[in-house]
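Engineer: Below: sequence and its predicted model.
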Amino acid sequence: EGLSPGTEVLIAEMGTFKKGEIADLCSWIPPEISVITSIGPVHLERFGSEDEIVEAKSEITRDASVVVLNADNHHLNSLSRRLSAEGKTLWMVSGNDMNADVAVRDDDEGNLVIYVGQKRLCAMPFLDVSRTNIAAAVAVSLVLGVPESSIAERLVTLPVAKNRLNVSVNPAGITVLDDTYNSNPAGSRLALGALERRKTVSSRAVVVTPGMIELGKKQFEENSFFGRAAARIATDIVIVGYTNRRALLKGIENANGEGFNPNVVLTKSRKQAVKWVKEHLVSGDSVLYENDLPDHFL
């Protein structure tokens, strides 16, 4: 309804809670180019296994002429072999592998460098975003016929989506990493890396989180892993609510045994957590807000 005459490109994000839903969406928005950025344990409680998630998400590829996949994800590597056998045109993208059609890697000067077919396309300022998402966007642009020069020009000023690891400095001089849109194991690792890069010997690095949800039978394990990883980086961990408290504390306890001993603060709500941050952090400190759940999840 919002499309105007002359619209040439529509980007439609499709999600699913069960098999068949993406197929239904594709029946009235048939994609010419399909992109799958990742497969992980999110919504595992609904699907039962990651293989079932692959089957559900791969519905988006059935009628597409071109498919862009994340080569760094082993599930999607397996899917690529099946789609290749079906005769699909594939673009494999990576945040590390130079053998991918499009790769995005760090250089020694603090930039991200984009390679197409192992040939350097351009460099862009470092961003705390998924390298494979950038690579996928470049691949789609190339498929659409966008000139490489235009892609390079736009990458220099690439914006970051709201609440998806936005980095800002507030009036008090505190660096705020806002990753509250949602959280999953891969995204949380990226966010912790962003916090670690801003940590100094004399400053505090704080993680505020209720943990991750909708991970099915892996929820305790994944939150425990996250708590352990956070404890290796943060000076303080503020746990919001009760849903994942035990799992996060278990992970922090494991990190304690490795010599990492962050201060742990337990709060009932995000409001209390934010109040603690305002009362204890000063200019030069950093805080990562990882996920933000409705009250009924806390």
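Structural biologist: Yes, it's here. Numbering: from 1, shown residues only.

Engineer: from here on, contacts and neighbour counts on C-alpha atoms
Structural biologist: Noted.

Engineer: Look at residue 237 and give its secondary structure.
Structural biologist: strand (DSSP: H, G, I helix; E, B strand; the rest coil).

Engineer: ok, now which ones touch it?
Structural biologist: 206, 207, 208, 209, 230, 231, 262, 263, 264, 265 (CA atoms under 8 Å, 6 or more residues apart in numbering).

Engineer: next up, a second structure to put side by side with the first:
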Amino acid sequence: MKPVALSEVARAIGARMCGAKGGEQVRGAAVDSRVVRGGELFFALRGRLDGADFASDACARGAVAAVADRPLEVPTLVVDDPLWALQELARWSLRRETSATVVGITGTVGKTTTKDALATILRSGGRKITATEGNLNNEIGLPLTVLNAAPDTEVLVLEMGATHPGDIAFLCGIARPRVGILTAISPVHLDSFGSLEKLAETKGELARSLPEDGAFVSPVGVPEAAVGGGRSFGLHITFGEDEADLWASGVAETEEGLRFTVHAGGESAEVHAPVHGTHLVRPLLAATGGALALGMSLEDCARGLSRLRRTGLRGDLLRLRDDILLYDDSYNASPAAMAAVLRYGARRASSSGRRLVAVLGGMFELGPGAREYHREAGRLAGEVGVDLLVCVGEEARWYAEAFPGEKILCESAEEAAERLPQLLRPGDYVLVKGSRGVRLDTLTARLKESLSVV
């Protein structure tokens, strides 16, 4: 955000100033006292801990004031609800700074990859951009990204997540995107949404929030509700198969990463992206669609994708000791993403004659159908040729119920990390995927340490 006087911020969020000097300049926001930078506001949110208890530390690190629900011993902007104030300040900031184009990205899988790819394409084309860090895509992370954007930002790329109906509409009410990207619709968070149809309606809130002259990018074949229920846009780009506006041909995997030809509007370009996993082609197409909507050429997109670096734990391919290959996709999981990664791993292992070891953690928030979704993945693991299935966590026992081959059940990632090195053989291909709560990233970290990354 552009620097603004503390007194003006107080007026914007309806705050009462206590012990604060109104002339100090605000340059950003934080909710974690450990990462506060000079010139930022510290929002004392209540959660498992009370942020007010850390306000003194935040101000010692350079925060100009705290925003809290009561006066504190440090300069304070007193409001009824600090979280609402954080969100309202982000709304106000975007109304005040109208030069940046806001891009909203949502979907059930592929959001972060799409965000990373779009940001890389735009940066490589000389655009000044700010993008969501990691996956800070909720009611706290999104306003923080807005408020911490560089003052000269031209494009603001915002990932938008949802766990309940109305979440996307709420985030769009803060960000007011002009370009929207829908990555996919597949079963996730069904314990909150109740059905795939309701989930599609929620993701469709992005499309419905766009202005009439806005641009929308979406995959072919998704429910009508997900694309705004039939509403029109200034520009609508579809991606996926060859009947779409944007599609890929000649997809191949090499040691260096993905290669394919991207097609759009009668033009084509060769893409050499340094990422692993053919299932990533669709989010790369989604990012390409977003870049085209922002005026980039197809050649610009291909050139940008050649510089792509993804957020960690999403398809990292590492060579360990004894020529063991580790495909680390441990960040999160859903049924569609699990199926895609299993098929990909099977192709890679088979093509190189390697034994395939799949280490799968449970998939969370799937509602009443959770057992059957896991059993489907277990059956698929057998069909594609997984040689050894390591099931981690309570839900993962359902994989084992349907998997016909050799399998091992571990109660935790820690147990799996202890047992796995003794189970692996030279030349194995090890695939790791599961929901974030299973903490399979701790397992992959242990493997990298015990088997020495080469």
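Structural biologist: All right, it came through fine. Bear in mind the structure is a predicted one, so any value in this text is a computation, not a measurement.

Engineer: And the TM-score between these chains?
Structural biologist: Once superposed, the chains reach a TM-score of 0.86 (TM-score structural alignment, normalised by the length of the first structure), with 282 aligned residues with a CA RMSD of 2.3 Å.

Engineer: just to revisit the earlier point, now intersect the contacts of residue 237 of the first structure with the strands, please.
Structural biologist: 206, 207, 208, 209, 263, 264, 265 (DSSP state E).

Engineer: Which members of these are classed as buried?
Structural biologist: In those, burial by neighbour count holds for 206, 207, 208, 209, 264, counting by 16 or more other CA atoms under 10 Å.

Engineer: what lines up against residue 2 of the first structure once you look at the second structure?
Structural biologist: Matched to the second structure by TM-score structural alignment, residue 2 of the first structure sits across from residue 148.

Engineer: what about the nearest residue to its match once chain neighbours are set aside, how many neighbours?
Structural biologist: Leaving aside its chain neighbours, residue 148 of the second structure sits nearest to residue 28 (4.8 Å; criterion: CA to CA, 6 or more residues apart in numbering). Using other CA atoms under 10 Å, residue 28 of the second structure has 25 neighbouring residues.

Engineer: just residue 234 of the second structure next, same as before
Structural biologist: 11.

Engineer: sorry, back to before: farthest-apart pair in the ones in strands among the contacts of residue 237 of the first structure, please.
Structural biologist: 209 and 263 (13.9 Å; CA to CA).

Engineer: wait, residue 185 of the first structure sits on residue 224?
Structural biologist: No - counting by CA atoms under 8 Å, residue 185 of the first structure sits too far from residue 224 to count as a contact (10.7 Å).

Engineer: neighbour count winner among those two?
Structural biologist: Neighbour comparison, residue 185 of the first structure and residue 224: the larger count goes to residue 224, with 24 against 18 (by other CA under 10 Å).

Engineer: tell me the SS of that one?
Structural biologist: helix.

Engineer: what residue of the second structure matches up with it?
Structural biologist: Checking TM-score structural alignment: residue 224 of the first structure goes with residue 375.

Engineer: ok, now how distant is residue 200 of the first structure from residue 131 of the first structure?
Structural biologist: 25 Å (CA to CA, to the nearest Å).

Engineer: all strands for the first structure, in order.
Structural biologist: Along the first structure, the segments classed as strands by DSSP E run 33-36, 66-70, 89-94, 102-106, 111-116, 119-125, 166-169, 175-179, 205-209, 236-240, 263-267, 286-290.

Engineer: in the second structure, what residues pair with stretch 34-53 of the first structure?
Structural biologist: With TM-score structural alignment applied, stretch 34-53 of the first structure matches the range 180-199 in the second structure.

Engineer: how about the matching stretch: buried residues?
Structural biologist: Neighbour-count burial for stretch 180-199 of the second structure, with 16+ other CA under 10 Å as criterion, is recorded at 180-193, 196-199.

Engineer: Check the contact between the match of residue 2 of the first structure and residue 26; I expect there is one.
Structural biologist: No - look at residue 148 of the second structure against residue 26 with CA under 8 Å: they stay out of range, at 10.4 Å.

Engineer: More neighbours: which of these two?
Structural biologist: The neighbour comparison of residue 148 of the second structure against residue 26 (other CA under 10 Å) goes to residue 26, with 23 against 17.

Engineer: corresponding residue for residue 272 of the first structure in the second structure?
Structural biologist: Aligned partner of residue 272 of the first structure by TM-score structural alignment: residue 415.

Engineer: burial measure for its match, as a count.
Structural biologist: 14.

Engineer: how near is it to residue 388 of the second structure?
Structural biologist: Counting by CA to CA, the separation of residue 415 of the second structure from residue 388 of the second structure is 16 Å.

Engineer: Just give the nearest non-adjacent residue to residue 384 of the second structure, would you?
Structural biologist: In space, residue 384 of the second structure is closest to residue 346, 5.9 Å off (CA to CA, 6+ apart).

Engineer: hang on, I meant residue 248 of the second structure
Structural biologist: Leaving aside its sequence neighbours, residue 248 of the second structure sits nearest to residue 262 (CA to CA, 6+ apart; 4.6 Å).

Engineer: Isn't the one you found up against residue 247?
Structural biologist: Yes - with contact defined as CA under 8 Å, residue 262 of the second structure reaches residue 247; the gap is 5.8 Å.

Engineer: Identify the contacts common to those two.
Structural biologist: The contact lists of residue 262 of the second structure and residue 247 share residue 285, where a contact means CA under 8 Å, 6+ apart.

Engineer: these two touch, right, residue 343 of the second structure and residue 382?
Structural biologist: No - contact criterion CA under 8 Å: residue 343 of the second structure and residue 382 do not qualify, at 10.8 Å.
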